[in-house]
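>>> let me see the structure of the following:
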Amino acid sequence: MGKSKKYIPLLKEMLGEWRWVMQYVKAYKFTVMLYILLGLIGTLMSLGTAVASKYLIDAVVSKMNSKLFEYAAVTIALALFQFVFSAVSSYLSALVGTKANNEMRREIYSNILKSKWEEIHSFHSGDLLNRIEGDVSVVSNGVITFFPGVFTKLLQFAGAFIIVFHYDKTMAFLSLLSAPFLFFASRILIKTMREYNSKFREYNGKVLSFSEESIRNIQVIKAFDLTEKYIDNFRDTLSAYRKVRLSYEKFSVITTFILSVIGLAVSYLCYGWGVYRLWQGAITFGTMTLFLQIAGSLSSSFSALAGLVPSAVTIATSAGRIMEVTQYDKEADTDKKEALRLLRECEGRGVSVKAENVTFTYSDGDSAVLNNVSFSVSPGETIALTGPSGEGKTTILKLLLGLVEPDSGKLYLECGGKTLNISDSTRRFCSYVPQEMSMFSGTVAENLRLVKQDATDDELKEVLVQAEMWDFVSSLPNGLGTVIGEMGENISSGQAQRISIARALLKKTPVLLMDEATSALDSETEAKVLENIMKNDPGKVCILTTHRESMLRYCNRVYSVNPDGTVQCD
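Take a look at the predicted model:
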């Protein structure tokens, strides 16, 4: 009783994960039903072929010439039909399975992107990729095949048992002698496989995260002559995964060996009973052949049903890992209508950005990053946020982008006496130039058109001119069609920053947020870019974070972010 209680929390957790999986089973119910139908037809044909071969052998042994051709034709026809059906079934399974896998992967990917930034950013990108690829594949395959497998194996088991029971009741029960052992083994497998599956996915995520991160920073690794160190570290990461894998394989081999010995003993027992019955003259050679086929089918189908338990554990484990990254609150864009209305009304007039006594603490932090912060920026004004690194300048931009929400205080936009609290819905008011590299694989034009897909080449040229980047782009052999590699490969940091600025300008929003956006530019180019921005859109609100004194002369006001989270106007 005490041992059973240990399984109750585990079973409850798995049931919760399977309830989550069931929503996808319902969503793909027609696909699941198709799989069930294909499986049932295939099983019936397999059983039918075994029975037909029994009559064919009896006809041969008894020299029933009148029935020989008929039984042979039925047996061959069933075998050929089963062969063709198996090929068609495999193709259909691949077709619908791939579609379901892609649709589920797209949905999980969408779910992750729509999650609130603060809740999802703690996961490593490699870990998220592992869940999107590996865990989603396990769950999608389980959704499509698990329940059809249950129905198919149940039919195979029931059909085989009825056929054997019809001809010999003792043989039917002998073939089930392995059942108690399989039931006992499944109880052990549930807990053990649950633990190992969790470790597999976790260590696989670590391998993926390490390799993805090191390849992304390969230039730094080479620059500091860390190649051998990272190769050794990667070997250690793989070694840890290998230990977990081998530990499970050892357990699996021992379990499989024991179950195989039991299954073999039951098979030989059935075989011996069949030989004994044949020697007695109680059954025919055809019936003996049928017993050998069906008894094996009966034993294998029961083993397959027991084998669905580990499959259920694997699916539930992967489902739990997906649930972990999709259970967070989503960005609902609840103020979309109000935001679009205010955006239309403020066109040509600009908006004011205001903060009143804003306090903010990160969910994993102990103390407030910002304390009672207040500022106001009117249309056409530029302000700078200065201060030591890590004191909250970028956090203010995250608040203005609606990536995080203040603990207290008010943060809002104002236009013509109307106000709108800043949220994910107000991002359409903002253009953003991040501090880090923000180039995507593709051409210069594709990177720019991310924010405005229908932008003409003339519009692209206009913003590149403002960002002091057109002369360089136009000098390239492919111009706007020049391919930028992953993470801005093939261009310098300064060029990448200017393309990012051009992209932000192309969006044509009333608010421009720049996070150390000119740090890679020389002073002369920086001055030209800022002058171009102010000249071409004099009503735009610009909020900059910077450590450079040269930037401050373009600002109407400068706010210092202090170590205690307060902000003061210098």
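>>> could you use CA atoms for every contact and neighbour count after this?
Noted.
>>> which one is Glu459 nearest to, not counting chain neighbours?
Nearest non-adjacent residue to Glu459, counting by Cα to Cα, 6 or more residues apart in numbering: Leu506, 7.5 Å away.
>>> can you pull the contacts of that neighbour?
Leu506 sits next to 448, 451-452, 459-460, 463 when contact means Cα atoms under 8 Å, 6 or more residues apart in numbering.
>>> now, of those residues, which are buried?
Among those, those buried by neighbour count (16 or more other Cα atoms under 10 Å) are 448, 451, 460, 463.
>>> take the contacts of Leu506 and lay them out in TSV including distance to Ser376.
Output for the contacts of Leu506, formatted as TSV (distance: Cα to Cα, whole Å):
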residue	distance to Ser376
Leu448	30
Val451	27
Lys452	29
Glu459	31
Leu460	32
Val463	28
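>>> out of the residues you listed, which sit inside helices?
448, 459-460, 463 (DSSP state H).
>>> save the residues you listed as JSON lines, and put in distance to Val25 too.
Formatted as JSON lines, the ones in helices among the contacts of Leu506 follow (distance: Cα to Cα, whole Å):
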{"residue": "Leu448", "distance to Val25": "40"}
{"residue": "Glu459", "distance to Val25": "48"}
{"residue": "Leu460", "distance to Val25": "46"}
{"residue": "Val463", "distance to Val25": "49"}
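>>> out of the residues you listed, the closest to Thr314 would be?
Leu448 (43.1 Å; Cα to Cα).
>>> run this one through as well so I can compare:
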Amino acid sequence: MLKKVNHYAKRIKEGRLKEVIAQLKWIYRYARSHKFAIGIYTLLGLSGTVVSLLGSLVSRDLVDIITGHNTGALLTTFCLMIGTTLGGTFIGQASSYISTKVGMTVDNEIKASLFDDIMNVEWESLSKYRSGELVARWNGDASRISSGILNMIPNLVIYIFRFFSSLILVIRYDASFAIFALAGIPISLFISRSSMRRMQKNNMGTLKVSTELSAFNQETFANVQTVKAFDMLSLYSKRLRVLQKEYLNVQLKYQKAEILNAIIMTFVSMLVSYSAQGWGIYKVWSGAITYGTMTMFITLSTTLSSTVNSLLGLFPTAIGIANSSKRLMDLTNLPKEDYGNRDEVKAFFEKHKDEGVGLSIRDVTYAYPKSDIVFEKVFAEAHPHEVVAFVGPSGEGKTTMLRFLLSIIRAQNGEGFICAGDGTPENGGECMKLSASARQLFAYVPQGNTMFSGTIASNMRNVKEDATDEEIIEALKLACAWRFVEKLPNGINSEIMERGGGFSEGQSQRLSIARALLRKSPILLLDEATSALDIATEREVLKNIMCDNYPRTCIVTTHRPSVLNICSRVYSISDKKCTIMDKDAIEKMISDF
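Modelled structure (predicted):
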């Protein structure tokens, strides 16, 4: 006994109790808005229990009438029997309907809330997880919790009520039957206690392997072109089967524990039921009870035993909910981005939209977690109507610089600012610190294909929902995309497949640039966004951006120096330094290319 006390005391010191309390609070946060639905579901379950108990009493009277132990009205009792049966059926179907409706509603709301929570997590923290793993947790774990919220507490209340109401009814007519009904409880508790720990471990293992399998499938389908290009079909097919086998083994291990538990529980139930039947037969032979009362006792004894098993059966559900909540809390407890000054940023833009918004970087140093410094002590600026370039070898930090400007990452030292017009913090210009809220002022064209499945028009309206066809066409013209879009049979209503399928890389890049221009953001970031264009088209796109009357600040990253002589300033990022290039250095870079 002392050993067990020390064990639980140690678990509490290790923080297990705090962890459980935190999980319960986290689940309650999602459950509290559905208290009414949970209450209705619980009341229907309790009503079903009452109807079932009434049915047992009516059944007893009906048997006694048929066997001659009771001279009551057969027709009335028979009608009551039909009524309780129909009532139980109606309540059961109503509970099922409400359970389905509310369950889907709760599931959707929890997933929507979790989606928002996860999307607001800082990128550096979230990027540690594979996209397939995020989808598996968001989909599978969230559904497990929503199902648990709707069923766990109501069923706990219903089963407890069913147990004690049945027990009271048994004791009222013959307390000796309660002994048989309660005899199996200690055995069931002992068996459940010994299997819970194994089931919890196996359940977490199942979730882990399931997540790995989901992540593998998503990544494979997303990169099917690469798999085919390198003739890796057999390799990935083999990897899939290895994961499937691992998942099967873990699932079967968990299933074996459940099956063993179920077999023992069934054996205990049978033992209780047959003992109650034997005792009932003896009571009837001795004339202590009627046949109808014996039938009622046997039914209630079975109800008591099955209810105990149902209560114990909630433990695996609770384990699943606890494991799922822990996995989701790992995500939702990650550091969140701060959007607290969105209104201030919007007001800043409205005040200065005619003169435009520039950028100022002051003494910025950044290093990825557990990695070397990417760049340090960076000073740079860009103003409206300028095209500013960041150049340098691959992997030196050009994309990282754009992530800093977008506040996707946070520097270890220094600050970045959005500034009114040509202002900077040094010359007294009105400035605001960069933050997640400032992203509303940016349009960003990242590396790679970022088009979504749908039409060209729907892709454009992702960034401006009320955009007219004329506005879309104008943006396409600025990006030199209209020349091929207008030749399509359906024009801007032509379909784009997933990941820009159906268009060349260069066409997809121009569509992405057009989408960014349509947003009319005061700051435009192009990350190798013209790498698939020929030099003439690349220069034309950038000239169109510069000649546009809109006071836009444009920053480009590029490996190719062919457009540098039309840039206002060029910064070189190399060897952890960011330095401004003079005209001679730019000319030399162009001639050496």
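>>> between the buried ones among the contacts of Leu506 of structure 1, which is nearest Ser318 of structure 1?
Val451 (35.1 Å).
>>> surely Asp424 of structure 1 and Leu401 touch.
Yes - between Asp424 of structure 1 and Leu401 there is a contact at 6.8 Å, judged by Cα atoms under 8 Å.
>>> what comes up buried for stretch 60-70 of structure 2?
60-65.
>>> one more: stretch 208-225 of structure 2?
Those would be 208-216, 218, for stretch 208-225 of structure 2 by 16+ other Cα under 10 Å.
>>> pretty sure Ser305 of structure 2 contacts Gly184?
Yes - between Ser305 of structure 2 and Gly184 there is a contact under Cα under 8 Å: 7.3 Å.
>>> which one of the two has more residues nearby?
More crowded of Ser305 of structure 2 and Gly184, by other Cα atoms under 10 Å: Ser305, with 26 against 22.
>>> residue in structure 1 matching the more buried one?
Aligned counterpart of Ser305 of structure 2 in structure 1: Ser299 (TM-score structural alignment).
>>> and the helices in the stretch 1-150 of structure 1?
Along the stretch 1-150 of structure 1, counting by DSSP state H, counting those that start in this stretch, helices occupy 2-27, 29-61, 65-114, 117-120, 125-130, 136-167.
>>> give me the mean distance between the longest one and structure 2.
When you say that, I think you mean helix 65-114 of structure 1. When structure 2 is overlaid, helix 65-114 of structure 1 sits 1.3 Å from its aligned residues on average, using mean Cα distance after the TM-score superposition for structure 1.
>>> distance from the chain centre to that helix, please.
27 Å (Cα atoms, centre = their mean, to the nearest Å).
>>> does Thr382 of structure 1 touch Cys555 like I think?
Yes - counting by Cα under 8 Å, Thr382 of structure 1 does reach Cys555; the two are 4.8 Å apart.
>>> compare the two (neighbour count), which wins?
Between Thr382 of structure 1 and Cys555, counted using other Cα under 10 Å, the more crowded position is Thr382 (21 against 15).
>>> which residues touch the equivalent of the more buried one over in structure 2?
Aligned counterpart of Thr382 of structure 1 in structure 2: Val387 (TM-score structural alignment). By Cα under 8 Å, 6+ apart, the contact set of Val387 of structure 2 is 542, 546, 553-556, 566-569.
>>> redo that, cut-off 10 Å
524-525, 542-543, 545-546, 552-556, 564, 566-570 (Cα atoms under 10 Å, 6 or more residues apart in numbering).
>>> now the helices of the stretch 1-150 of structure 1 as TSV including distance to Thr359 of structure 1?
As requested, the helices of the stretch 1-150 of structure 1 are exported to TSV (distance: least, Cα to Cα, whole Å):
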stretch	distance to Thr359 of structure 1
helix 2-27	37
helix 29-61	49
helix 65-114	25
helix 117-120	16
helix 125-130	29
helix 136-167	39
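>>> how about the strands in structure 2?
Along structure 2, counting by DSSP state E, strands occupy 357-367, 373-382, 387-391, 413-420, 431-433, 442-445, 454-455, 495-496, 523-527, 553-558, 569-574, 577-580.
>>> distance to Lys253 of structure 2 added to those strands, as TSV?
Formatted as TSV, the strands of structure 2 follow (distance: least, Cα to Cα, whole Å):
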stretch	distance to Lys253 of structure 2
strand 357-367	44
strand 373-382	46
strand 387-391	55
strand 413-420	51
strand 431-433	54
strand 442-445	48
strand 454-455	44
strand 495-496	45
strand 523-527	49
strand 553-558	53
strand 569-574	54
strand 577-580	55
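>>> out of those, flag the one nearest Thr293 of structure 2.
strand 454-455 (68.9 Å).
>>> ok, and what's touching that closest one?
461, 490-498, 500.
>>> that one vs structure 1, average distance?
Per aligned residue, strand 454-455 of structure 2 averages 1.0 Å (mean Cα distance after the TM-score superposition for structure 1).
>>> which bit of structure 1 covers that strand?
By TM-score structural alignment, strand 454-455 of structure 2 lines up with residues 442-443 in structure 1.
>>> ok, now stretch 324-340 of structure 2?
Under TM-score structural alignment, the match for stretch 324-340 of structure 2 is residues 318-334.
>>> overlap of the contact sets of Ser305 and Gly184 of structure 2?
265, 268-273.
>>> just tell me what Thr105 of structure 2 corresponds to in structure 1.
So Thr105 of structure 2 corresponds to Lys99, using TM-score structural alignment.
>>> ok, and the closest non-adjacent residue to the spatially most central residue of structure 1?
Structure 1 has Ile132 as the residue nearest its centroid, 1.6 Å off, counting by Cα atoms, centre = their mean. Leaving aside its chain neighbours, Ile132 of structure 1 sits nearest to Arg105 (6.2 Å; criterion: Cα to Cα, 6+ apart).
>>> contacting residues for that neighbour?
Contacts of Arg105 of structure 1 by Cα under 10 Å, 6+ apart are 99, 111, 131-133, 135-137, 139-140.
>>> make a ChimeraX selection of whichever of those residues turn out to be buried.
Listed next is the ChimeraX selection for buried residues among the contacts of Arg105 of structure 1, using 16+ other Cα under 10 Å:
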select :111,131,132,133,135,136,137,139,140
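>>> what's in contact with stretch 162-176 of structure 2?
45-46, 48-50, 52-53, 56-57, 156-157, 159-161, 177-179, 181-182, 276, 279-280, 288-289, 293, 296-308, 311.
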